[in-house]
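> below is the structure, and that's it, no one-letter string:
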């Protein structure tokens, strides 16, 4: 079941990324395919400049993404956290370190005797790492829900393609699941057993459950330097994305008409046209780093994020250049000094 879930997620991310990569190739004979993918990706001001308005929904439906994301991520985080706390506590492993020393000294038979303890430790680390990554995702989607509700002021005429809407729902369902996919089947079995026990025994099955905050926080603190560097990278992108979204949200307050636009300025807008997309890439790069970089599925999520945002940013940059004659010439689309 575990391999099935991982493989299904990998196939989904590849299937979502390949069309964008193909459409991005500079080949004239791919022009119609590029236009098709671009039509699916258009939204907001870019959609308004297009005559293709069939099969669209209001752009304010962006809120749906983050309602789903917060609810789903919270559910996964709670389930994985309870499983980690109850079933895989990280405690001191004196035998593990003595066995490791014996192995390095050449006494591999002793190390083999305790191999099950090593595998158990790896399993605990994997589960608590999933909790850590889901915490980062929870912080991200919670802020995005707040911004869609209170920061952005979507124009009544702003639209997005229904395919883009469905893609957003897919992303915010699959991305949190990807962060815990290696232990999700175990968590599901644990949850089913807990619910079954509660149904059979009622509240009496919960009487012996004790929760101590330090026992929950301590394993997260022991994960390693890689996770905390990843968290710092995540926070760096998180802060800048919030600043850029605040700038975009404030623009609506300074224009007289719903379809009137001004050039955004400040923060990373001084170097790229879509700094909120750049910040999103930094955020997910932080998650990849925090994961340790060994999980192919998380790399595929990152590949989808980068390809999707670079593709959208290129079109946004072209729109700015066509819209404003005085658009800053030093700005590029999304990657500073590159594109």
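Yep, it's here. Remember, predicted model here, so these are calculated numbers, not experimental data.
> from here on, contacts and neighbour counts on C-alpha atoms
OK.
> where do the helices of this protein begin and end?
2-24, 31-41, 44-48, 62-87, 94-104, 108-113, 115-150, 162-179, 184-201, 213-221, 225-251, 275-290, 296-323 (DSSP state H).
> list the buried residues in the fourth one.
So the one you mean is helix 62-87. For helix 62-87, burial by neighbour count (16 or more other CA atoms under 10 Å) applies to 62-70, 72-74, 76-77, 79-85.
> got a list of what the nearest residue to residue 81 once chain neighbours are set aside touches?
Excluding its sequence neighbours, the residue lying closest to residue 81 (CA to CA, 6 or more residues apart in numbering) is residue 131, at 6.0 Å. By CA atoms under 8 Å, 6 or more residues apart in numbering, the contact set of residue 131 is 77, 80-81, 84, 180.
> could you rerun that using 7 Å?
Neighbour list for residue 131: 77, 80-81 [criterion: CA atoms under 7 Å, 6 or more residues apart in numbering].
> what about it, distance to residue 77?
Distance from residue 131 to residue 77, counting by CA to CA, to the nearest Å: 6 Å.
> with residue 56 instead?
Residue 56 is 33 Å from residue 77, by CA to CA.
> now swap in residue 111 and tell me
Applying CA to CA to residue 111 and residue 77 gives a distance of 34 Å.
> this is the other structure I want to compare:
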């Protein structure tokens, strides 16, 4: 019981530490430095996947240097994410329906964010299983795969307010009798959802709009990539520039502005989450910083890869941020 109490009481701190370490590693890799060259190569190695696999650096990882998994296993991330988000939502409902807590402002903000994340993870799972496909030679490093699994375990838990962990601790202490008192009855949840729109601040409304705008941008970009993959697979290569390893030049939509609009959409939707939880969850700000740093790491080499492989690559197209980078 003491071990459980220690774990639940320290969970917000442990999650914040996890995100700080991840963000620190990504930021350090963004800054070329002689003293950090080995570390930077190791971080960059985890960012090399798919078309970038052949450009992976020689990191000092010994036998792990060539450890890889097929990129099609990206779907595993979203399976894990959904599987963790559902019980996290249940914990949030229990905390919100508890006799002592009630649906406070932090619970409302967390509920909005959790529902948004559950939508996003479900959408990405459907896309990964039914829409997107990868060439047989598309891989990601084992480190990236292991980190991705941990990421989607940590993300839903990070959205929970600290009071949720106190509730879990109280439930464990009180046992079955306590669990009955904290029963998340449908009426309480329905009441919370009913009053949710009216309880949202202007910043949270803006956050929801930004979140779904990012989802729309990412989904549209993935649809363009999926249609491009279908053209390649169907050998309909009229006016289609392709590489020997089965990649082509994406065009249309936000691809006319940047090489990685799906990454840009990811940044936008996490900015929406940060707005929703602004002032009530410090960790989500660190998560947002990590998303930006990580996608900057991936977008730069991707843009360079396109420029090298396609001589006619549009010069006005940027890597990640229109007209800027």
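Good, I have the coordinates. Please read these numbers as outputs of a predicted model, since none were measured by experiment.
> any idea what the TM-score is?
Here the TM-score for the pair of chains, by TM-score structural alignment, normalised by the length of structure 2, is 0.84; 302 aligned residues with a CA RMSD of 2.7 Å.
> circling back to that earlier point, and the helices of structure 1, which is most packed in?
Ranked by mean neighbour count under mean count of other CA atoms under 10 Å, the helices of structure 1 are led by helix 275-290, which reaches a mean of 24.
> that one vs structure 2, mean deviation?
Here the mean offset of helix 275-290 of structure 1 against structure 2 after fitting is 0.5 Å, by mean CA distance after the TM-score superposition for structure 1.
> relative to the whole chain's centre, how far out is that helix?
Its chain's average C-alpha position is 8 Å from that of helix 275-290 of structure 1, according to CA atoms, centre = their mean, to the nearest Å.
> just stretch 250-263 of structure 2 next, same as before
With CA atoms, centre = their mean, you get 19 Å for stretch 250-263 of structure 2.
> now do the same contact list for the equivalent of residue 266 of structure 2 over in structure 1.
Alignment note: residue 266 of structure 2 maps to residue 280 in structure 1; criterion TM-score structural alignment. With contact set as CA under 7 Å, 6+ apart, residue 280 of structure 1 has these partners: 237, 241.
> which residues sit in contact with the counterpart of residue 298 of structure 2 in structure 1?
Counting by TM-score structural alignment, residue 298 of structure 2 lines up with residue 312 in structure 1. With contact set as CA under 7 Å, 6+ apart, residue 312 of structure 1 has these partners: residue 41.
> and residue 312 of structure 1, how far is that from residue 40 of structure 1?
10 Å.
> same deal with residue 185 of structure 1?
In terms of CA to CA, residue 185 of structure 1 sits 34 Å off from residue 40 of structure 1.
> what's residue 20 of structure 2 aligned with over in structure 1?
Match for residue 20 of structure 2 (TM-score structural alignment): residue 14.
> out of everything not next to it in sequence, what's closest to its match?
Counting by CA to CA, 6+ apart, residue 14 of structure 1 lies nearest to residue 300, which is 6.9 Å off, once chain neighbours are set aside.
> can you find the partner of the one you found in structure 2?
For residue 300 of structure 1, the residue aligned by TM-score structural alignment is residue 286.
> over to residue 37 of structure 1?
Looks like residue 37 of structure 1 aligns to residue 43 there (TM-score structural alignment).
> for residue 25 of structure 1, the count of nearby residues, please.
Neighbour count for residue 25 of structure 1, taken as other CA atoms under 10 Å: 12.
> identify the residue of structure 2 aligned to it.
The alignment partner of residue 25 of structure 1 in structure 2, by TM-score structural alignment, is residue 31.
> quick check: the gap between that match and residue 106 of structure 2.
Distance of residue 31 of structure 2 to residue 106 of structure 2, given as CA to CA: 36 Å.
> try residue 199 of structure 2
According to CA to CA, residue 199 of structure 2 and residue 106 of structure 2 sit 11 Å apart.
> and if you look at residue 208 of structure 2?
Relative to residue 106 of structure 2, and taking CA to CA, residue 208 of structure 2 is found at 16 Å.
> just residue 17 of structure 2 next, same as before
21 Å.
> now residue 50 of structure 2
From residue 50 of structure 2 to residue 106 of structure 2 the distance is 40 Å (CA to CA).
> picking that back up, for the match of residue 37 of structure 1, give its distance to residue 172 of structure 2.
For residue 43 of structure 2 relative to residue 172 of structure 2 (CA to CA), the value is 39 Å.
> which residue lines up with residue 321 of structure 1 in structure 2?
Aligning on TM-score structural alignment places residue 321 of structure 1 opposite residue 307 in structure 2.
> please give me every residue in contact with its match.
residue 313.
> repeat that for residue 307 of structure 1.
17, 20-21.
> turn those into CSV, including distance to residue 50 of structure 1.
Compiled in CSV, the contacts of residue 307 of structure 1 are given as follows (distance: CA to CA, whole Å):
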residue, distance to residue 50 of structure 1
17, 24
20, 19
21, 22
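> tell me the one of these nearest residue 116 of structure 1?
Closest to residue 116 of structure 1 out of the contacts of residue 307 of structure 1 is residue 17 (38.7 Å), distances taken as CA to CA.
> which residue is the nearest non-sequential neighbour of that closest one?
Residue 17 of structure 1 sits nearest to residue 304 (CA to CA, 6+ apart), 5.0 Å away.
> and for residue 34 of structure 1?
residue 23 (4.5 Å).
> correct me, but that neighbour touches residue 35?
No. Applying CA atoms under 7 Å as the test, residue 23 of structure 1 and residue 35 come out as separate, 8.1 Å apart.
> please enumerate the shared neighbours of these two.
With the criterion set as CA under 7 Å, 6+ apart, the contacts of residue 23 of structure 1 and residue 35 do not overlap.
> wait, what's in contact with the aligned partner of residue 145 of structure 1 in structure 2?
Matched by TM-score structural alignment, residue 145 of structure 1 corresponds to residue 125 in structure 2. Under the criterion of CA under 7 Å, 6+ apart, the contact list for residue 125 of structure 2 reads 75, 78-79.
> just give me the closest of those to residue 274 of structure 2.
residue 78 (20.3 Å).
> now do the contacts for the nearest residue to residue 48 of structure 1 once chain neighbours are set aside.
Once flanking residues are discounted, residue 48 of structure 1 sits nearest to residue 158: 6.9 Å by CA to CA, 6+ apart. Residues counted as contacts of residue 158 of structure 1 (CA under 7 Å, 6+ apart) are 44-45, 48, 58-59.
> for these, which pairs are in contact in structure 2 too?
Using both residues aligned by TM-score structural alignment, their matches' CA atoms under 7 Å, structure 2 keeps these contacts from the contacts of residue 158 of structure 1: 44-45, 58-59.
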